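Peer 1: For reference, the sequence and a predicted model appear below.
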Amino acid sequence: MPGVRRGGRHALGVAAAAAVLAGTVLVGRGLLPPEGPPSPEGPPSSEGPPPRPASIPSHAIDPVLVRSEPERLDIPKIGVHVSLGRLGLKPDGTVQIPPVEHPEQAGWYENGATPGERGAAVILGHVDGGGRKGVFYDLGRLRAGNPMSVTRMDGTVARFVVESVELVAKNRFPSRRVYGPLDHAGLRLVTCGGTFDQRTGHYTSNVIVYARLT
């Protein structure tokens, strides 16, 4: 995602890392470009949009929930209670991100699994923007065991628990781990993080939260 202006600088923080397979992931304080779809923040990846994850044999594990688009994300630990928009791919193959002018927004990558469905569901958000804290400003504070939930359009609530949180350099974005196929229902939250590079106007890393349906 394009950086957010913070005091005249690009200081965005959204789901850029996750979007690499999806192309982007918002981490602790910004977005990060993975190996899959290029990150929404920074120059597009040379690899172009990532292919859809290979399907897993139907006998491996039945989907926990049927496909239903997400409407709301709630993370009590960091005070996040936000409605979710839909994010696709831009013409250049990079993953879309919520508008920088509204850093309080978050979006679900629609080409991946829906939260609760078997596979990797990816949600991106900014770490900051327009001189204001973004929806995922405190994403890096999450720890294994913290709960979160996603309310879906069919009225069901998919409840997840954090398995791990990592800060990774954008040039080493783990696109397969973020967007690759899973034998269970997983959720990935991505934003920007690490050091802010004054020269490029972007954060150097991504914060990625990995969670699993309980």
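Peer 2: Sure, I can see it.

Peer 1: Every contact and neighbour count from this point should use C-alpha atoms.
Peer 2: Noted.

Peer 1: give me the number of residues near the nearest residue to Ala169 once chain neighbours are set aside?
Peer 2: Nearest non-adjacent residue to Ala169, counting by CA to CA, 6 or more residues apart in numbering: Ser205, 4.1 Å away. A count of neighbours around Ser205, defined by other CA atoms under 10 Å, yields 31.

Peer 1: and Met153, what does it touch?
Peer 2: 68-71 (CA atoms under 8 Å, 6 or more residues apart in numbering).

Peer 1: Could you count how many residues lie near Gln198?
Peer 2: Gln198, neighbours per other CA under 10 Å, totals 11.

Peer 1: I'd assumed Ala11 was in contact with it.
Peer 2: No: between Gln198 and Ala11 there is no contact under CA atoms under 8 Å: 9.3 Å.

Peer 1: Based on its surroundings, how many neighbours for the residue nearest to Gln198 when sequence neighbours are not counted?
Peer 2: With sequence-adjacent residues excluded and distances taken as CA to CA, 6+ apart, Gln198 is closest to Arg9, at 7.4 Å. Residues near Arg9, counting by other CA under 10 Å, number 19.

Peer 1: Alongside the first one, take a look at this:
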Amino acid sequence: MGHKRPAPVVSTKTLAVVMITGIVLLYTGLRGETAPQPSAAQAHAVSAPRSSAAAGGASPDPVRQTADPTPPNGPTGSRSLSAPIRLRIPAIGVDTPMMELGLDPDGALEVPPADNPNLAGWYADGPAPGESGTAVVAGHVDTPTGRAVFYPLGAVTQGSTVEVVRRDGRIARFAVQAVEAYSKSEFPSRKVYRSTAQPQLRIITCGGGYSKDTGYLGNVVVYASLIGLD
């Protein structure tokens, strides 16, 4: 990719992951069912401090303590053809349509509607998958009606392929580099959302243990890099 101008930073304030993790006391946790969690073997070789699944209670979300978002290169409309419309992770059977996500009035990332559990979302004011920079995808692990699209996300392994079908008909293919789980208090915002010159992808859902009182204690994050754009 050479030394292109780095893609805009995806603000860690705008991607307030607590909005994904704490909407409701989710169904599978209440029923005693636990979504797969990544093993230590799937983490980066040199990793930020990892959370313990037994960590107690939710703490203030560190994501909200950073600066406002930086707009993407050019108007959103000029990038419409590169917008993602479908995401597939064959290794875990994920095949989901995608919607655009923006920000709510508090500056937090919106989430897909709970009444459509098999729908993922893309932060549309950041890079699109396949563009230079870090594209961010989010979705539920479960909803009050049962398992949701990213229930099996923690079972993804290094080297797995993620395919993103774009509106222009091209398919951006990514290889999973790492899968990690973090508690809310240890969520490494800069590591997850930092700007990159190369096309990167982050997929985020709930994880890190479950408490009846507070819901999910953290997040599962998949890190992936572009390997092809067909």
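Peer 2: Arrived safely, thanks for sending. Keep in mind that what you see is a predicted model, and the values were worked out from it rather than measured.

Peer 1: ok, back up a step: quick check: the residue nearest to Gln198 of structure 1 vs His184 of structure 1, distance?
Peer 2: 40 Å (CA to CA, to the nearest Å).

Peer 1: does Val178 of structure 1 sit in a helix or strand, and which one?
Peer 2: Element membership of Val178 of structure 1, judged by DSSP states H and E, is helix 175-179.

Peer 1: And the residue nearest the centre of structure 2?
Peer 2: Ile204 (2.3 Å; CA atoms, centre = their mean).

Peer 1: Alignment lookup: it to structure 1.
Peer 2: Applying TM-score structural alignment, one finds that Ile204 of structure 2 aligns to Val190 in structure 1.

Peer 1: just Ala91 of structure 2 next, same as before
Peer 2: Per TM-score structural alignment, Ala91 of structure 2 is aligned with Lys77.

Peer 1: re earlier: which residue numbers in structure 2 does the helix holding Val178 of structure 1 align to?
Peer 2: Taking TM-score structural alignment, helix 175-179 of structure 1 hits residues 189-193 over in structure 2.

Peer 1: Can you give me the buried ones in the helix holding Val178 of structure 1?
Peer 2: For helix 175-179 of structure 1, a neighbour-count test (16 or more other CA atoms under 10 Å) marks 175-176, 178-179 as buried.

Peer 1: just stretch 89-106 of structure 1 next, same as before
Peer 2: Here stretch 89-106 of structure 1 shows 89, 93-100, 102-106 as buried, counting by 16+ other CA under 10 Å.

Peer 1: sorry, back to before: what about the match of helix 175-179 of structure 1, how far off from structure 1?
Peer 2: Its matched residues in structure 1 lie on average 1.6 Å from stretch 189-193 of structure 2 after superposition (mean CA distance after the TM-score superposition for structure 1).

Peer 1: where along structure 2 do the strands fall?
Peer 2: Secondary structure of structure 2 by DSSP state E: the strands cover 84-89, 94-101, 120-123, 133-138, 142-143, 146-147, 161-166, 171-183, 199-211, 215-229.

Peer 1: what's the closest of the ones you listed to Val18 of structure 2?
Peer 2: strand 215-229 (8.0 Å; CA to CA).

Peer 1: rewinding a little: of the strands of structure 2, which is nearest Leu25 of structure 2?
Peer 2: Set against Leu25 of structure 2 and scored by CA to CA, those come closest in strand 215-229, at 5.0 Å.

Peer 1: Against which helices or strands is the closest one packed?
Peer 2: Packing partners of strand 215-229 of structure 2 (3 or more CA pairs under 8 Å, 6 or more residues apart in numbering; DSSP states H and E): helix 18-21, strand 171-183, strand 199-211.

Peer 1: got the angle between it and strand 171-183?
Peer 2: Calculated by axes from the mean of the first three to the mean of the last three CA atoms, to 10 degrees, strand 215-229 of structure 2 forms an angle of 150 degrees with strand 171-183.

Peer 1: ok now strand 215-229 of structure 2, how far from the chain's centre?
Peer 2: 5 Å (CA atoms, centre = their mean, to the nearest Å).

Peer 1: Check which residues of that strand are buried.
Peer 2: 215-227.

Peer 1: Most widely separated two among the residues you listed?
Peer 2: Gly215 and Ile227 (35.6 Å).

Peer 1: quick one: contacts for Gly215 of structure 2?
Peer 2: 21-22, 24-26, 29.

Peer 1: Output these as TSV; include the columns distance to Pro152 of structure 2.
Peer 2: As requested, those are exported to TSV (distance: CA to CA, whole Å):
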residue	distance to Pro152 of structure 2
Thr21	16
Gly22	19
Val24	19
Leu25	19
Leu26	15
Gly29	14
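
Peer 1: for the residues you listed, which one is nearest Ala124 of structure 2?
Peer 2: For the contacts of Gly215 of structure 2, the minimum distance to Ala124 of structure 2 (CA to CA) is 20.1 Å, reached by Thr21.
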